[in-house]
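Enquirer: only geometry, no sequence info:
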């Protein structure tokens, strides 16, 4: 008797590829979230950090455009075309690494994920090309709503060109309306994009790149009101409070002393009563911006949970660089525009027709425990809060100490998507190889450090230089002029970079300078 015919087993469904959601703050300092020592309530981001994996040593570029170029290229900003920001020196004119936009020698992250079957979305700051040909749609985003300025939050006014707050919606240029609020708009756009294509069943890559809390400090009245009076004790007291909280949270050593105020900056007690009221108001507005960012992140997380995609979404949060301490509204050409356009009276500070920055002393608070600020190679310029939430990692509430950098995100996301960089050619044009490495082995706990030979990361922008290798760091501050020199720090016991060891550790300095020369050569720096 013949054996009964066997029904072939049903093939197992292939595992679902994860969605990828990258949330970025703009000029957010290391200590500005509750999970990193802040008094500002940020429960949604804190929950991601506390239930995810923190990257304790994560680095960006010294400023926003270089950082973004590294995210989308997987290599140093000089190779990606953004070795300069805000104007070139004469020797940079016409040079391939100094165009100030994402060049076509790289295969864009969004293009690669789109080719791999992902829907690709961006809402917020692009800053990698102003024209349609160099905008986000041309570089791989299916849907895009991006700021061309990045320096306005409420209403239609901004300081560039004709004084309007301009955006690119897809490929179309648009101007913000009078009731426009950037943080709300980016959030609503991103949810709209994901929902519009959800029926297709594809995974998505979403870059939610907020422009808060970048200058000018502006927020809705009701948000600012929540912080009224909270900063009347001043920036010096708040600095010590945040430092104490970071110690209590185990984020910094118990004996860490932080960094002093910048030279020439007054103690809080030295300010007049009116100066204190103005300064406190600035920080009230800044805190409102950070709080509002968190509230709107919560709306995105709630949406993902409502459609059953939260646990299948790899969520990473970082800032794009360190805290900004400048006062550009007091300098030309911004100063003249502000004098004509804006009402910077105490009662109006934070509204859409005011235009101010919160300044170096509050920025020092944001950067705690690090020294220096955005634009420098010191920790305060490039070492940012960073964490990943992704349930399949199975590593909730942990941290990793290996050095990671924004150029590592492209290979990390490609590995998550099950695809690879094309190598030396993309769509018929030659492209450069990726320099970053996937962070997934470190996030899974398989390795202590994602980097091998050479095991260092480096930065350069406008003559500001830095190299980190292991616990050692060298920094060159071009703002010192004729007094500029390489300084050497051991971050293992000097996270605030206060003890220069260049003279006492000449052999170590020489070793670090070998890394600098390698960085300079690999990335074709000029000079």
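Expert: Arrived safely. Worth saying up front: this structure is predicted, and the values here are computed from it rather than measured. Residues are numbered from 1 along each chain as shown.
Enquirer: all contacts plus neighbour counts: C-alpha atoms, from now on.
Expert: Fine.
Enquirer: and residue 502, which of the three is it?
Expert: coil (DSSP: H, G, I helix; E, B strand; the rest coil).
Enquirer: with adjacent residues omitted, what lies nearest to it?
Expert: residue 488 (4.8 Å; Cα to Cα, 6 or more residues apart in numbering).
Enquirer: likewise for residue 56?
Expert: residue 401 is the one closest to residue 56 (Cα to Cα, 6+ apart), at 5.1 Å.
Enquirer: against that first model, consider the following:
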């Protein structure tokens, strides 16, 4: 069995490499290299977009997705840094050392610079590359800042979360500024709500763009991550929602939706829209305790249940020659790297082996997805659960999850597996299925049971063993996780009262 599985993984990897190497003019739009605009929302849950039946109004996202392709078998990661690292690198976090947690404020850690970023490769293909918003891929050295990772310009913040109006982050009971551009700290935007501020800066990029080059704009909104803050006029629209967190969160979503509308209009006013591909994605599932909702999916942000990483995503724009479509092809955030580099007419020379697949034909022509296996993660540093259930295969105490075809396997501690229905005034939970506290293996047919109600691990032990062995093979390729202790030299008081590099 082991040898067969090795062959299977080798075949799939070879297919990925073949897809990645097939950059050609045939994949490019008739008008030439398309402009690429990637909008990333933060903590935006499956049930937080209007077209998934939410009580929150998202007319812009609904209309853009309806005019393009809604990705309904689309996966990200359960938390911030891993998703952003896979978008920028095209590589699983087990291959970059970022498989445990996020990069915290004072950790001397970052996305390794041993392989080019998506921005590097698009710049190599002649694109003007710009980023606005949340970085969260490490900043303890200058070399890890966005403008040293392929972006011509940057405006935004470096940490995981901050105040929406004052743009500061606490350290030892003092709040310090985290807002900068290529020229240094930005101190004159206090009071500007970040969704408005970042939208405005993105529009500035569009308006000043030299159209002799194609444009790559990465807009990583702070919205709708905690803290729950929004101008009152947005929250007032949802005064019928009695749960305070959900009401404020709904207002934040409306401000985000308005921002995307304004950016889209700017692209049209500049004459760029007809040759633009716009991608919208969340970075992980919604955080239930901060107003988000993932109904009918099980679990939420930071869990290995579908609510943690079955993402909201769509592709739109005038350069997409398909509209009103729903894609059921299996697509992962790591796939954007080879997909967009290929779409831009570039090549994948110089990269370390990628885990992403070129999905442009799946998105634009409805061809079957080339992806058969999706490693959600392997986290050997997460506290183990229970006892090993098998010998000579994967240690089921270790936190991991993998998708192979229709089947998804979870081992270790997946996190809270409650279902949280949409609020009808107050947040309430459908409890987890009562299980042994030591249980550490679950198997689901996600195609037939997307909301994970029916655990098949007892009925299909051979399928469990097959997927456990594939986890072993993936783990054999993993690099050690990097999760260093906080470095007190990070203290912003030592660096002009601003968050930034300290080494």
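Expert: Arrived safely, thanks for sending. Being a predicted model, the structure only gives us computed values, none of them experimental.
Enquirer: for the residue nearest to residue 56 of the first structure, pull up the helix or strand it's in.
Expert: Using DSSP states H and E, residue 401 of the first structure sits within strand 398-405.
Enquirer: which parts of that strand are buried?
Expert: Applying a neighbour-count criterion of 16 or more other Cα atoms under 10 Å, one finds 398, 399, 400, 402, 403, 404, 405 buried in strand 398-405 of the first structure.
Enquirer: swap in stretch 62-81 of the first structure?
Expert: 62-81.
Enquirer: swap in stretch 117-125 of the second structure?
Expert: So, applying 16+ other Cα under 10 Å, buried residues of stretch 117-125 of the second structure: 117, 118, 119, 120, 121, 122, 123, 125.
Enquirer: next one: stretch 385-392 of the first structure
Expert: Of the residues in stretch 385-392 of the first structure, those buried (16+ other Cα under 10 Å) are 385, 386, 387, 388, 389, 390, 391.
Enquirer: quick one: map residue 226 of the second structure onto the first structure.
Expert: Under the alignment defined by TM-score structural alignment, residue 226 of the second structure corresponds to residue 215 in the first structure.
Enquirer: ranges for the helices of the stretch 51-200 of the second structure?
Expert: 59-66, 80-89, 118-124, 194-207 (DSSP state H, counting those that start in this stretch).
Enquirer: so which of those is nearest residue 109 of the second structure?
Expert: Among the helices of the stretch 51-200 of the second structure, the nearest to residue 109 of the second structure by Cα to Cα is helix 80-89 (11.1 Å).
Enquirer: which residues in the first structure does that closest one align to?
Expert: So helix 80-89 of the second structure sits over residues 64-73 in the first structure, by TM-score structural alignment.
Enquirer: so what touches that stretch?
Expert: Stretch 64-73 of the first structure has contacts (Cα atoms under 8 Å, 6 or more residues apart in numbering) with 26, 60-61, 76-77, 80-85, 101-102, 106-110, 126-128, 320-321, 406-410, 434.
Enquirer: now stretch 369-383 of the second structure
Expert: Contacts of stretch 369-383 of the second structure (Cα under 8 Å, 6+ apart): 12, 15-16, 77, 92-94, 99-100, 304, 329-332, 357-359, 362, 398-405, 413, 475, 481.
Enquirer: filter those down to just the ones in strands.
Expert: Secondary structure from DSSP state E places 331, 332, 399, 400, 401, 402, 403, 404 of the contacts of stretch 369-383 of the second structure in strands.
Enquirer: list buried residues within these.
Expert: By 16+ other Cα under 10 Å, these give 331, 332, 399, 400, 401, 402, 403, 404 as buried.
Enquirer: show me what contacts the first one?
Expert: Applying Cα under 8 Å, 6+ apart, one finds that residue 331 of the second structure lies in contact with 71, 73, 74, 75, 359, 369, 371.
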